[in-house]
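Asker: my questions are about this predicted structure, shown below with the sequence.
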Amino acid sequence: MKPLKDAQLGAFTFFASALPHDVCGSNGLPLTPNSIKILGRFQLLKTITHPRLCQYVDISRGKHERLIVVAEHYERSLSDFQKQGKIVLQIAHEVLEGLEFMNKNGMVHRALSPHNVLMDCKGNIKLAKFGLYHMTDHGADVDFPIGYPSYLAPEVIAQGSFHPSDPSHDEAPLPSGPKTDVWSLGVLLFELCAGRRLLQNIDITERLKFILTLGCMDDIVTVLAEEHGCLDSIKALPENVLELLRKCLTFLPSKRPTPAELLRDPVFSEVSRIYTPYQKPVSLFSSSLRCAHLELPEDISDLCKDDDEDYLSQRAIDEVYHLWCLAGGDLEKELTNKEIIQSKPPICTLPNFVLEDGESFGQGRDRSFLLDDTTVTLSLCQLRNRLKDVAGEAYYPLLEDEQSSLPQSNSSNELSSTVTLPLIIRERDTEYQLIRIILFDRLLKAYPYKKNLVWKEARVDIPPLVRGLAWAALLGIEGDIQAKYESIDKDTPIPTDRQIEVDIPRCHQYDELLSSPQGHIKFRRVLKAWVVSHPDLVYWQGLDSLCAPFLYLNFNNEALAYACMSAFIPKYLYNFFLKDNSHVIQEYLTVFSQMIAFHDPELSNHLNEIGFIPDLYAIPWFLTMFTHVFPLHKIFHLWDTLLLGNSSFPFCIGVAILQQLRDRLLANGFNECILLFSDLPEIDIERCVRESINLFCWTPKSATYRQHAQPPKVAGDNGFGKTATYYSSDYQDIPKTDLSREPLALCDLKAEMSPRISAEDLIDLCELSLAGPTKRTKTGKPKIVAVDIRTGEDFNRGHISGSINIPFNTTFSPEGELVQCPASGVLQNYRGRVIVVISHAMKSAVMVRKQSHTQTPVYTGIFLQATSRFRNDVLLPYVGKRKKRKSSFP
């Protein structure tokens, strides 16, 4: 968005027309409220940026179909132009520039009037309220007409007013075209030249009759001048101005020019030379250079700012409004203070009421439900006072500074302490959010060059205002995504269309934006684009839930929502959307079961005993990455961390959720657990994220290995996979894989309750146990216990330092039963530790794991398959060849 500069934030309100409560649509669902429809259409207006248009910022939906619109605003309007010395042709040219840009985006103003043509401090034209006609569906969703009778074109007046609920109208009139604004501009320019308002002192009926009779006149300009007694003033105008007025005030639309045609007219041949054609800024993801327009001034000192510079005015309008809300701004309160919103006693809102004596009172039409186009200026004093201690350097952070990213200011200590506060508090802290937004804004503008710094700052938190672009950067989106999206056929019917149509009205419809008709249209297009562009995959129920977060954050950029979704699915849900995905799902759920057993064996035992397996509750979790079970505001916080991890991090999220429900699960049986998950209790997402990170950092990478996960990217690939790994490969001379062995068949994997790990991860775990107290038990003993079940002879030839030898042949019977002997009693001394079973024979290791798991439920078994690489004379030398391990998250 454009910078705030000398502009102000203005707000105006109106009511959408109410719908009957007992009427349903053709799909059997209640009708979408008109306010929701308007809210959905409004989103496009936020993308319309032009020097001649006031920038739309936000829309808020209140009670009784009330809508409050926030937009760029200026106090001076068309009536001040004469005082500023503006000539008519310049005014006309600037207004036409704004109208032409609107027309290119499929819009018309239809509400041109003197108080909707504003002027900034330099005298430049700014058209206000230009989106009212668009957002109300050409006036169909409100009870008032769009436009002012004195300035409406004759063809608009001839159509009359229209309301969908009016049975006297069989069909709606055709929407107004660009030429209607040209007539309105002609009336405005005529008033400016005549120095008086037209048709203001006669009755509305007579006024409309007069306009319609102009169709019989050859020279409408002369007739208007004679009618209002200003013929001499009009005749004194330059010929090119008179010619412009005649072309604008052409009665027949077929002969009236459009704004684009009028701009190219010879009457503007001299004026157009002083204007530079507007060039739309290059978006973040495109094939064009974003910095091609940047130039250094001849005097480099011009870049220096004064100490009293208003830094806040240099920020984008949407940023300033977002901070204004955080600083305590309340739209309804501002409008109430200006008496734009007036509350009435409930009895006065009834259609009629009867007193005790039988006297009846009827209520006329409530004028408050009509349009009051008064714009209230939102005061920024409270925001500026809140940010007064923020130093100027904070608005221009140095990205190469390796020190703290928090700027030095009078409140730097306070900002440093804010980082440690809960995320929900940080997101509501005005000063902290200002710093984070500015930092992310600069990093994203330097993307992909600053991709690593985006990752670094995302580990702290992601400001909600820039979350959409930040996610795209974390997913490695690059290139001209718009061209790719437009090349996909989203219109030709396909068999999946029916299922998509059924799923969309049930997907996160509590959200006003996604439940709007525009939201449904965008949902359908993005989902269909994904299905068409991935012919090897199919649409499964749940894909709509996956799409929802990306569409919400990129509502005005379908291409980016599609690109993010297309990058997210192969990373976290690789092959989940195959036509036959049973083997992928079953492997995923089996690994998840092993993760539960690894981190909480007591809970795992209980769930297995009552038969409450992950197949009964976890499929919607992982198929939708938790978007089917959590509302969007929780998904945003969850995915902020998820996107920093690899495909195994969802396992840790699932375990963290179970641990929050642990006490209730342990106390209940199968039926109670089914009921518990049918209506999932409130989950503390921040705690879930925090515990997921802890679980992940203590989970060996190879324990979550899946053969159906996305294959690792080849060396030299600059995509997401190379940057976003939790652990780099710890070895220089062995393959960079999650396991140093062949993967297990699904049937063998299901037969094992605990995960297997590679020798590399075993060495890592042993080193972490010996590194410090953070990975030790309360007694200070290492939490990792390596149990070597080979024969004593093999053990003596070489073993891992600190490992315990419990020979299988002396501790277990041939049937696999645990024999009571001194060696077997050793396991009882390590209750609560992680036990790693090392053996040449995997069958023996499985028996040890089963027995230890049964006899001491708090054990977690991780067993290692022996390979030639890790024989006695090879295992220990690998310790010296390893790289430094990344032990922190991520």
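Answerer: Good, I have the coordinates.

Asker: all contacts plus neighbour counts: C-alpha atoms, from now on.
Answerer: Noted.

Asker: which residues touch the spatially most central residue of the chain?
Answerer: Residue closest to the average C-alpha location in the chain (Cα atoms, centre = their mean): residue 553, at 1.8 Å. Going by Cα atoms under 8 Å, 6 or more residues apart in numbering, residue 553 touches 467-468, 561.

Asker: from residue 561, how far out is it?
Answerer: Noted for residue 553: a distance of 8 Å to residue 561, by Cα to Cα, to the nearest Å.

Asker: and residue 84, by the same measure?
Answerer: According to Cα to Cα, residue 84 stands 46 Å off from residue 561.

Asker: of those two, which one has the most company?
Answerer: Taking other Cα atoms under 10 Å, residue 84 and residue 561 do not tie; residue 561 has more neighbours (27 against 10).

Asker: find the helix or strand that that one is a member of.
Answerer: Residue 561 belongs to helix 558-572 when assigned by DSSP states H and E.

Asker: mind listing what's buried in the helix or strand just after that helix?
Answerer: Following helix 558-572 in sequence order, the next helix or strand is helix 582-599 (DSSP H and E). For helix 582-599, burial by neighbour count (16 or more other Cα atoms under 10 Å) applies to 584-599.

Asker: and what of stretch 657-668?
Answerer: For stretch 657-668, by 16+ other Cα under 10 Å, it's 657-661, 665.

Asker: centre of the chain to stretch 585-599, how far?
Answerer: How far stretch 585-599 lies from its chain's middle: 31 Å, per Cα atoms, centre = their mean, to the nearest Å.

Asker: quick check: chain neighbours aside, which residue is closest to residue 780?
Answerer: In this structure, residue 780 finds its nearest non-sequential neighbour in residue 773, 6.4 Å apart by Cα to Cα, 6 or more residues apart in numbering.

Asker: can you check residue 820 too?
Answerer: Spatial nearest neighbour of residue 820, chain neighbours left out: residue 811 (7.4 Å); criterion: Cα to Cα, 6+ apart.

Asker: A further structure is provided below for comparison with the first:
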Amino acid sequence: MLKPSGEMRPLKDAQLGAFTFFASALPHDVCGSNGLPLTPNSIKILGRFQILKTVTHPRLCQYVDISRGKHERLIVVAEHFESSLSDFQKQGKKASSEKVLQVAYELLEGLDFMNKHGMVHRALSAHNVLMDCKGNVKLAKFGLYHMTDHGADVDFPIGYPSYLAPEVIAQGSFHPSDSSHDEVPLPSGPKTDVWSLGVLLFELCAGRRLLQNIEISERLKFILTLGCMDDIVTVLAEEHGCLDAIKELPENVLELLRKCLTFLPSKRPTPAELLGDPVFNGVSCLYTPFKKPVSLFSSSLRCAHLELPEDISDLCKDDDEDYLSERAINEVYHLWCLAGGDLEKELTNKGIIQSKPPICTLANFVLEDGESFGQRRDRSFLLDDTTRLRDVAGEAYYPLLEDEQSSLPQSNSSNELSTTVKLPLIIRERDTEYQLIRIVLFDRLLKAYPYKKNLVWKEARVDIPPLVRGLVWAALLGIEGDIQAKYESTDKDTPIPTDRQRWISRCHQYDELLSSPQGHIKFRRVLKAWVVSHPDLVYWQALAYACMSAFIPKYLYNFFLKDNSHVIQEYLTVFSQMIAFHDPELSNHLNEIGFIPDLYAIPWFLTMFTHVFPLHKIFHLWDTLLLGNSSFPFCIGVAILQQLRDRLLANGFNECILLFSDLPEIDIERCVRESINLFCWTPKSATYRQHAQPPKAAGDNGFGKAASYYTSDYQDMPKTDLSRDPLALCDLKAEVSPRISAEDLIDLCELSLSGPVKRTRAGNPKLLHFNRGHISGSINIPFSTAFGPNSELVQCPATGVLQSYRGRVIVIISHAITNAVMFAAHLVKVNFPRVCFLDGGINKLKPTGLLTVPSPII
């Protein structure tokens, strides 16, 4: 069967479980060395948690999500199973030697995989070793020690006294706020888990809890005295009255217990060493070494091991099959949240979250796992079986991907979904069934990337599900190949002079992840990798770097040169021309009061509007931005101004400065919609820039045929005698309206004959000036006839015809470019929209054979 893409496993027979704890509260009157308030410990934990979602192994319970609540409460969502090793203890059963060796080997597999990722468990206990329906081990809470910075960010110890290694107990408890401790204890290493494993295996063999009826202080003393014993296993057996049962164990099991329960860490083996121990010779052959699934962007062949049934119809033959359980765990959780799932409410209903008593002087009783006031051990099933996702037809989980397929999601309730797709985006993103079908569709398209890149583009123009937005953006940017290897080969650690310029602490600090120290580190490393790989420029991980390396050349080419003034000035000049082209009245007003783009638009374009909008709006804006070429940001900028149009027209310079210092609320859906409309009205060559990204290789626009017209830049088109020529910046600044190429002019005229297609809706542009030839259907209006002494438009038959074409694209042609520049400027002055002029003048058209020369009158 085809498995869901990405790192997450399918839900299968697992459940979604949650556990909760409190991070340590920081004093309110203390600031950091930078003078800013200290980052809350819950934010730090949230940042470190993110890496845990990528740690996937058959022996580890998959982490899914973390959320912050009030008073530094954190709720962690992870894969969960009902059965655990504590069930053996409750039943008083002794496990067979085969079961002991199986559990030991599978636990060691999980521990060794964690160690390779720089983590240790430190919280091993019988109830944290879960068992799936096949009886295989699933380690739970393996990331608690990592996410809490080895316990430094919480007020409770990580681990359980009965299972803690002697060296951990000898260190004692520690908290950073405790001034009585001079030194921070060293973090636990892999060998601490081996001791805990030994205790677990001993309990399995003995059929009872170790040191269960002894007070905690006595337990700790007893464990520390074990260092004086020659045979710790025998001493523990005598202490618990199970010596006969232990003696009956096979020698290989006894030898395993002795190796795990070695008092001195220096003599105790690591999980990796134990996995290769001869004691497992009869066990290891039953297991296939774990291979990490091939990710979407890598050099490996993703389809090498895919298997399909002989009859594809078998995929949907069973009407009773639980298709939802075949989806990835994070998908199921995302859909559960959309269906109204609330973590705090669920945990409160189950009694896991309890209100604290109103009497504040009561002693604070903290349980071993960190929850205050009586947290129960129950980790309840969070996904409600009654959700309507269970009723979605099986065909919806296996959509067809033929090119002729409709872009609308298809299911038994297709009429309802066809209605849904017309609703505002924010509503669609909260519709559970709609999101399920969109996620499944994009999942299958991404599996086939880059082969199905055209369909990825097609569907992205409808909308992009938030759950898969990152991967879809990468696909839209044309990311391919082994991005991880390229990222790892870049030096992100050696200090360089520009390190101090990357002020990560300023970037969207209202976002919990970006405000966390780990978020700062990851973001800084991505930027550092980009700066190091572009030494001529100045100012997660592998995928973010790859996307950034594709995004910046496309939209911000040479914006970060050490001397970028000529690039920025050209960009702002073209933007000014776009304002005049689409909204001349607004352009005239802003120019009259001196409110030029240099005063407000530089942060817009340098950050591609992330300086303007909060992240949730940026997501929706960039969903469309990435579908357009490098000129699309101009359209976004004009759309923003048009939303503020009435206020801008009514105010002077000072009021406009104040308006943009605290930008009013912008309707992002309207902004996107109007940006697309503006983009469709703009001739390609009107936004030509000398300093845009150089042309790509012939025939390679990076996006496929279906998307090429919308994503390729004018610079990418083959240059001909009809193309637009470069222009000095000083000359460009002197022009109010944009120039267009003869190619665009011909295209506009063809559209007027055949109907509106592609990008232009107007058709039939009017060309002004008849000297020595003209295009059929154009209008001859000499400047002296059209404008009076005060630059007003004179009323005459010719200008009357011109007025009738107001709103369409007007192209001015002249032998002398200066005349065309002046004529265009005067039309803009009298508020004529969509005015441009032909680059190169009438001479550009002479070789085309399109000019009509009037016959002489005889």
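Answerer: Alright, I've got the coordinates. It should be emphasised that the depicted structure is a prediction, and the values quoted were computed from it without experimental measurement.

Asker: in the stretch 651-800 of the first structure, which spans are strands?
Answerer: Here the stretch 651-800 of the first structure has its strands, by DSSP state E, counting those that start in this stretch, at 784-788.

Asker: list the contacts of stretch 570-586 of the first structure.
Answerer: With Cα under 8 Å, 6+ apart as the criterion, stretch 570-586 of the first structure contacts 536-540, 619, 623, 646-647, 708-710, 746.

Asker: and these, which are buried?
Answerer: Buried residues within the contacts of stretch 570-586 of the first structure, defined by neighbour count using 16+ other Cα under 10 Å: 537-539, 619, 623, 646-647, 708-710.

Asker: now, among these, which is nearest to residue 299 of the first structure?
Answerer: Relative to residue 299 of the first structure, the closest of these is residue 646; by Cα to Cα it sits at 48.9 Å.

Asker: can you find the partner of that closest one in the second structure?
Answerer: Using sequence alignment, the partner of residue 646 of the first structure in the second structure is residue 629.

Asker: secondary structure class for its match?
Answerer: Secondary structure, DSSP: H, G, I helix; E, B strand; the rest coil: residue 629 of the second structure is coil.

Asker: nearest residue to it other than its sequence neighbours?
Answerer: residue 711 (4.3 Å).

Asker: ok, the one you found - contacts?
Answerer: Going by Cα under 8 Å, 6+ apart, residue 711 of the second structure touches 627-630, 701, 703.

Asker: aligned to it, what sits in the first structure?
Answerer: When the first structure is aligned by sequence alignment, the residue opposite residue 711 of the second structure is residue 728.

Asker: likewise residue 421 of the second structure?
Answerer: In the first structure, the residue paired with residue 421 of the second structure is residue 419, using sequence alignment.

Asker: please apply the same query to residue 125 of the second structure.
Answerer: Match for residue 125 of the second structure (sequence alignment): residue 113.

Asker: gap between that match and residue 52 of the first structure?
Answerer: Look at residue 113 of the first structure and residue 52 of the first structure: by Cα to Cα, they are 15 Å apart.

Asker: what of residue 278 of the first structure?
Answerer: From residue 278 of the first structure across to residue 52 of the first structure, the span is 10 Å (Cα to Cα).

Asker: what's the answer for residue 141 of the first structure, then?
Answerer: According to Cα to Cα, residue 141 of the first structure and residue 52 of the first structure sit 27 Å apart.

Asker: between residue 278 and residue 52 of the first structure, who's got more neighbours?
Answerer: More neighbours surround residue 52 than the other of residue 278 of the first structure and residue 52, with 22 against 11 (other Cα under 10 Å).

Asker: quick one: contacts for the aligned partner of the more buried one in the second structure?
Answerer: Correspondence of residue 52 of the first structure to the second structure, assessed by sequence alignment: residue 59. By Cα under 8 Å, 6+ apart, the residues touching residue 59 of the second structure are 106-107, 109-110, 136-139.

Asker: could I get the residues you listed in TSV, plus columns for neighbour count and distance to residue 273 of the second structure?
Answerer: Output for the contacts of residue 59 of the second structure, formatted as TSV (neighbours: other Cα atoms under 10 Å; distance: Cα to Cα, whole Å):
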residue	neighbour count	distance to residue 273 of the second structure
106	22	14
107	24	13
109	23	11
110	22	13
136	16	21
137	27	20
138	26	21
139	28	19
